[in-house]
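Asker: coords please:
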Amino acid sequence: MINCPKVSVIIPVFNGGQFLGRCLSSITNQSYKNIEIIVINDGSTDNTKAICKNYSQNDQRIKVIHKDNEGVSTARNIGLDIATGDYIYFADADDYVLQDSIENFINKAMTSSAEIVVAEYYIASDSHKMKISPKEFNDKKSFLCSILSGTNHSALWNKLFKKGLFDNIRFNNNIFYMEDKVLLVEILSRIQVNIEILYTPVYIYWQNQDSITNLKDKSILKQFEIYTFLINELNYYDSDKDIMESFSYGFYKSMYFVLRNIELSFLKQAITIIYDLQKELSSIGLHDPNNMIHKFVLLSIKLPPSLSYNVIKKFRKGLNMSTKTITYYKKYKLL
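Answerer: Model prediction:
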């Protein structure tokens, strides 16, 4: 039995100079020392290279790979290819890791024989900090359902993985958005794996203003690129009704979120993309929505284009007015 297993920490970075030093400091100062830190500089044009050089000169556990920009999936795959650890941990360059995180991860993995450990984390910004706990699950199937439905976050940074899970699985180099969800679904649909929850925060997920702004521009439409891939993966492994219903709920939740939040200038484009995709997915296993709001939105996008746009526009306005009213009543303690 390995008493002090090695952990490979993989950090892809592209123009992350603003926060990279904070991230690297949080990892080099971990209470658990048997780690290697693999930084993949994915074609950065800022001061990322200089920061990597400075940190690697002062800590021999840091390995730096400089490469042309090809995206986060390719960068992480390079990290997996050269990793020598018994466990794999992924961090993002603009976030940071709490000091005892890897030690807590390893203790949980060793005592429970878990191949995936899912932990608590914080969402933070300049104005707030909120702890998020994983929703409980009973087994691999229920965890897969929670990832597909969005009940549990598909991010990698609150999870520790046994390295053997990646023997035959890699990130899809052609996927640049929600690649973490695709990877998790592949692992969970193909491999029998023991998963445990660590009820201790391990990570600070930092929300900067740019990421908040991007929730409304057309970049949020990129998430729909993964759904055909996911449903084909699930169909190939003969997923049952519960799994397919969770997939369907996750799709309709994304549909609702995008149509409610995207800037009006991109709303017509969003309606077209979602209508075409829903039609395609329905032919290969997408279930009808059970949620009444999801049903209404789906019926709305099936109307003639100009009518569909006007209905959803008015629906958004009504929701925004309701939200403002509730906020007002709560502010003045009328609710």
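
Asker: rest of the way, CA atoms for contacts and neighbours
Answerer: Will do.

Asker: hey, where'd the helices end up in the chain?
Answerer: Taking DSSP state H to define them, one finds helices in the chain at 17-28, 48-58, 72-82, 101-112, 140-149, 179-190, 209-213, 227-236, 241-261, 267-282, 292-301, 305-331.

Asker: run this one through as well so I can compare:
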Amino acid sequence: MEGKISVIVLAHGDEKELIRCVDRILNQNYKDYELIVVSTQKNSELKEKVNSNDRMTLYIKDADKLEDLRAYALSKASGDKILFIEPNDFLIDENSITTLDEVYTQKNADLLLNSFMTLKDGNFYFGNGDVQHILEIEFLFYQCQNVEFRKLGGSLIKRSLFDEVVSDDLVKSDQVLLNSLSKKLKILFLIIKISMYMMEQMEINCLN
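Answerer: Take a look at the predicted model:
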């Protein structure tokens, strides 16, 4: 069953693939979503897209940190689910959000992470994720072992979870925020191998 999804893209600097990222989102066949782009730089092409797409909203905001843009975007989101997409990533096809939401709904999830397909040195590498339950007490272990547990990009998250974490965590790193969100899960935690995103590089260090 579909519900409104707020798709959030945060652009902190000169993201060369941002327009491609936005175009792939606007081409989705999911029926009920809004696209919120928060950027530190004005972009005439993005402004034109806003004028021709009533699902898209663009905010230009001065901020020292990407995390400040995130907190601002969340304050503007009206969906009951949040999907984060990084500006240098893109959705593979027009069914990506539909597929992700179907799994989210079928599994009655509060938080669904997505396995990455990575483009590096001209080759594609597929993640090893699979649909599974993850207990909150296992979360830190998975953060050290899997990049997906440390990045908000590709995450579909129940909106109300953000209201339950301490406000300071909303402006901290992805890893810290995900850790905080994991403590609020009431149903289950999933990671799925859909390979919805392509990335140029991915960080594999486990941060403290």
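
Asker: tm score of chain vs chain?
Answerer: The pair, once superposed, lands on a TM-score of 0.86 when counted by TM-score structural alignment, normalised by the length of structure 2; 205 aligned residues with a C-alpha RMSD of 2.6 Å.

Asker: residues touching the spatially most central residue of structure 2, list them.
Answerer: With distances taken as C-alpha atoms, centre = their mean, Phe84 lies nearest the centre of structure 2, 1.8 Å away. By C-alpha atoms under 8 Å, 6 or more residues apart in numbering, the contact set of Phe84 of structure 2 is 7-9, 152-156.

Asker: which of the residues you listed sit farthest apart?
Answerer: The most widely separated members of these are Val9 and Leu156, with 13.0 Å between them, by C-alpha to C-alpha.

Asker: now, which of the contacts of Phe84 of structure 2 lie within strands?
Answerer: Members of the contacts of Phe84 of structure 2 lying in strands (criterion: DSSP state E): 7-9, 156.

Asker: For the alignment partner in structure 1 of the residue nearest to the centre of structure 2, give its distance to Asp180 of structure 1.
Answerer: Superposed on structure 1 with TM-score structural alignment, Phe84 of structure 2 falls opposite Phe90. Between Phe90 of structure 1 and Asp180 of structure 1 the distance is 10 Å, computed by C-alpha to C-alpha, to the nearest Å.

Asker: Now do the shared contacts for those two.
Answerer: Leu156.

Asker: circling back: now that we have the contacts of Phe84 of structure 2, which one has the most neighbours?
Answerer: Neighbour counts for the contacts of Phe84 of structure 2 were taken using other C-alpha atoms under 10 Å; the highest belongs to Val9, with 27 neighbours.

Asker: rewinding a little: and the helices of structure 1 as a markdown table, adding distance to Ile169 of structure 1 and mean neighbour count?
Answerer: Putting the helices of structure 1 into a markdown table (distance: least, C-alpha to C-alpha, whole Å; neighbours: other C-alpha atoms under 10 Å) gives the following:
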| stretch | distance to Ile169 of structure 1 | mean neighbour count |
| --- | --- | --- |
| helix 17-28 | 26 | 19 |
| helix 48-58 | 28 | 16 |
| helix 72-82 | 10 | 20 |
| helix 101-112 | 21 | 19 |
| helix 140-149 | 17 | 21 |
| helix 179-190 | 7 | 19 |
| helix 209-213 | 29 | 9 |
| helix 227-236 | 13 | 16 |
| helix 241-261 | 21 | 20 |
| helix 267-282 | 25 | 17 |
| helix 292-301 | 34 | 17 |
| helix 305-331 | 40 | 14 |
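
Asker: right, so of those helices, which gets closest to His66 of structure 1?
Answerer: Minimum separation from His66 of structure 1 across those (C-alpha to C-alpha) falls at helix 48-58, 7.9 Å.

Asker: circling back to that earlier point, out of the ones in strands among the contacts of Phe84 of structure 2, which comes closest to Ala71 of structure 2?
Answerer: Out of those, the member with the shortest distance to Ala71 of structure 2 (by C-alpha to C-alpha) is Ile8, at 10.9 Å.
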